[in-house]
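>>> No sequence on hand, only this structure:
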């Protein structure tokens, strides 16, 4: 009988048997693999794993889990689900370039006609009315971030077509993201309670997400803020205490003080501990603009500023 030549392929039935055996071995291996191992598969890109291992929706309320401000999952969630980019459409504004109540003028005296800076304005209202940041955006080419917690006001912000990033959220009063009850009152809207109670059925009070300032800046890859305008109707000091000052360079601030449970002295003392000096107090007879202007010592020392001011006079 003639021998089969070397390397001759298996007959088709034999090949099928081989494939069935191989499939059985793989199936047994899968069945013996712990479920935890299957769920921990590293997906690429990372967002594909959100529904498997990286979903932090339950942690955003701050009740079950306290996320770190620099948690990569939080930063990615802010980038993809909260931040809205600057508008490419023409402005839809009704007032002049500077509707501020004196805060922006004070900052310009300190910084001069500094161009291409970065601002953060929290308490953006409608993006125009009494805006402290608009003049920097329109006349000096600054970029920035507008933060507004009231959903009704935030819709108005978006309609103004500001050339800044925007986010419809509150700034956290704790060093992690959390939810609050928010009273909707246009320019007097504020946090009602740091604890969300979904059983409440009150007109004009809604649950709102709060995000840490540091987390928002990380999502934008920003570490230097040239001007931070903070007006959150009484929770300014609480917001300031969440900031990791060694990780963010905030050069100037305007901070409203009129509605807080803390005193003006407490606010100034806290900022002094953070290496800031008080430039002046902005307060108008009409009751608007009850702010302190703070300057970082490493940006401009008080004595140096006073000397330069005297020379200009």
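Nice, thanks for sending it over. These numbers come from a predicted model, not from an experiment.

>>> Please count neighbours and contacts with C-alpha atoms only from this point.
OK.

>>> tell me the centre residue of the chain?
residue 216 (2.6 Å; CA atoms, centre = their mean).

>>> what's the helix or strand for it?
helix 213-219 (DSSP states H and E).

>>> Pull the residues that contact the helix or strand following that helix.
Once helix 213-219 ends, the next helix or strand along the chain (criterion: DSSP H and E) is strand 224-225. Outside strand 224-225, the residues within contact range by CA atoms under 8 Å, 6 or more residues apart in numbering are 117-120, 248-252.

>>> next helix or strand past strand 224-225?
Remark: after strand 224-225, the chain's next helix or strand is strand 227-230, criterion DSSP H and E.

>>> quick one, strands of the stretch 51-200 of the chain?
Along the stretch 51-200 of the chain, the segments classed as strands by DSSP state E, counting those that start in this stretch run 83-84, 118-122, 143-147, 165-167, 170-171, 178-183, 190-193.

>>> Could you list which residues are in contact with residue 143?
Residue 143 neighbours (CA under 8 Å, 6+ apart): 116-119, 137, 163-164.

>>> putting a second one here so we can go through both:
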């Protein structure tokens, strides 16, 4: 009897010691695999999209709050043209305004957020995809620009949206990338000062010949997943997502966890690259979106549930909508 009791007691000791040992090994292994948060402004590289070190870093070092100051644009005449879609007035396409028109007219009011996400915001004014909705219709949202030169200019415009000095990652983790900073570009041999045509470059590539002008250089930029930016201000529901990053749009879209966000409309640049539009259409179809319209530059994808009146409403000519909105007064100064 005493022998049996002793065996039971020894078994308990062995069980307790084994359990504590396994627990110690698990905790040590966990801490070895979980990276500590970096100090100060050091880039938190190779972090998952929902890593709190990454999200807190974005909030503290890479985000500007919506401005409370009056707008500070180049000129009021340029403002007006820009807000009513300067791209159309300059002979380009008009999907940016079409997207806002669709959201305002056809998304049910109880589902409308009046929020946007603009990735590739440049200086926040020239050919802005979101300024009209922000100033004249009271929208807000997120403006993302990788080029610090143009981001710093955008801060001085006093936009009423969150501004992020970040690059959109083509991975589900944060990383460093090489960015082509362009202050001028060539047009038939003539250098024009315009907001940059910056883009992420392959590591082994040099500055393209067409961009070798004064002020053009390669710089390192910090890239994070789109979801991390949305999570930083907990703005996961949007009316419109504008994506214009001069090339890796599809790769960036593939990083987004669509089951965790709610976006009604996507406007995506496809750059007239052969086959890219078809791939975008296939991608969005799987996610529950329909290609509403497309040009040689941009494509507009809408949630299939909003297709009911879309064709009829979009039959209105762009200039009819333009005339309607030209009479709108700014909501914000």
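Great, that's in hand. The model shown is predicted, which means the values in this text are computed figures rather than measured ones.

>>> just to revisit the earlier point, any chance of a ChimeraX selection covering the buried ones in the contacts of residue 143 of the first structure?
Applying 16 or more other CA atoms under 10 Å to the contacts of residue 143 of the first structure, the buried members can be selected in ChimeraX as follows:
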select :117,118,119,137,163,164
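
>>> If I align to the second structure, which of the contacts of residue 143 of the first structure are still contacts?
Shared with the second structure under both residues aligned by TM-score structural alignment, their matches' CA atoms under 8 Å, the contacts from these are 117-119, 137, 163-164.

>>> Relative to residue 209 of the first structure, which of the contacts of strand 224-225 of the first structure is nearest.
Closest approach between those and residue 209 of the first structure, by CA to CA: residue 120, at 18.1 Å.

>>> Please say which position in the second structure that closest one maps to.
The alignment partner of residue 120 of the first structure in the second structure, by TM-score structural alignment, is residue 117.

>>> Same question for residue 107 of the first structure.
Counting by TM-score structural alignment, the partner of residue 107 of the first structure is residue 99.

>>> who's in contact with its match?
Contacts of residue 99 of the second structure by CA under 8 Å, 6+ apart are 240, 265, 267, 300.

>>> now swap in residue 326 of the second structure and tell me
residue 84.

>>> Report the separation between it and residue 320 of the second structure.
10 Å (CA to CA, to the nearest Å).

>>> now swap in residue 235 of the second structure and tell me
Taking CA to CA, one finds residue 235 of the second structure at 33 Å from residue 320 of the second structure.

>>> Of the two, which one has the most company?
For residue 235 of the second structure versus residue 320, the count of surrounding residues by other CA atoms under 10 Å is larger for residue 235: 17 against 9.

>>> what does that one align to in the first structure?
Using TM-score structural alignment, residue 235 of the second structure pairs with residue 222 in the first structure.

>>> From residue 249 of the first structure, how far out is that match?
According to CA to CA, residue 222 of the first structure and residue 249 of the first structure sit 10 Å apart.

>>> Now do the contacts for the residue mapped onto residue 181 of the first structure from the second structure.
Taking TM-score structural alignment, the alignment pairs residue 181 of the first structure with residue 178 from the second structure. Taking CA under 8 Å, 6+ apart, we find residue 178 of the second structure in contact with 200-203, 218-221.

>>> what helix or strand is the closest residue to residue 178 of the second structure other than its chain neighbours on?
Leaving aside its sequence neighbours, residue 178 of the second structure sits nearest to residue 220 (CA to CA, 6 or more residues apart in numbering; 4.8 Å). Assigned by DSSP H and E, residue 220 of the second structure falls within strand 217-224.

>>> before we move on, back to that, of the strands of the stretch 51-200 of the first structure, which is nearest residue 77 of the first structure?
strand 83-84 (9.2 Å).

>>> on that earlier part again, and of the contacts of residue 178 of the second structure, the nearest to residue 167 of the second structure?
Once CA to CA is applied, the member of these that ends up nearest residue 167 of the second structure is residue 221, at 6.6 Å.

>>> what do we get in the first structure for the closest one?
Looks like residue 221 of the second structure aligns to residue 208 there (TM-score structural alignment).

>>> Surely that match is in contact with residue 180?
Yes. Counting by CA atoms under 8 Å, residue 208 of the first structure does reach residue 180; the two are 5.4 Å apart.

>>> Residue 98 of the first structure: what's it in contact with?
Contacts of residue 98 of the first structure (CA under 8 Å, 6+ apart): 104, 131-132, 134-135.

>>> Which pair of the kept ones among the contacts of residue 143 of the first structure spans the longest distance?
The largest separation in those, counting by CA to CA, is between 117 and 163 at 13.1 Å.

>>> Please compute how far the longest helix along the first structure lies from its chain's middle.
In terms of residue count, the longest helix belonging to the first structure (DSSP state H) is helix 12-32. Offset of helix 12-32 of the first structure from its chain centre (CA atoms, centre = their mean, to the nearest Å): 53 Å.

>>> Also stretch 244-254 of the first structure?
That offset, for stretch 244-254 of the first structure, works out to 14 Å (CA atoms, centre = their mean).

>>> Report the aligned residue range of the second structure for that stretch.
Taking TM-score structural alignment, stretch 244-254 of the first structure hits residues 257-267 over in the second structure.

>>> So which residues make contact with that stretch?
95-96, 99, 103, 227, 236-243, 287, 298-303.

>>> try 7 Å
236-243, 298-303 (CA atoms under 7 Å, 6 or more residues apart in numbering).

>>> Distance of the match of residue 107 of the first structure relative to residue 32 of the second structure?
Taken as CA to CA, the span from residue 99 of the second structure to residue 32 of the second structure is 47 Å.

>>> All the helices of the stretch 151-300 of the second structure, in order from the start?
For the stretch 151-300 of the second structure, the helices defined by DSSP state H, counting those that start in this stretch cover 226-232, 249-253, 276-286.

>>> Dump those helices to CSV, plus distance to residue 154 of the second structure.
CSV is the format used below for the helices of the stretch 151-300 of the second structure (distance: least, CA to CA, whole Å):
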stretch, distance to residue 154 of the second structure
helix 226-232, 18
helix 249-253, 22
helix 276-286, 30
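
>>> residues contacting residue 83 of the second structure?
Counted by CA under 7 Å, 6+ apart, residue 83 of the second structure has contacts 131-132.

>>> Can you tell me how far it is from residue 126 of the second structure?
10 Å.

>>> same thing with residue 97 of the second structure?
Per CA to CA, residue 97 of the second structure is found 15 Å from residue 126 of the second structure.

>>> now residue 267 of the second structure
18 Å.
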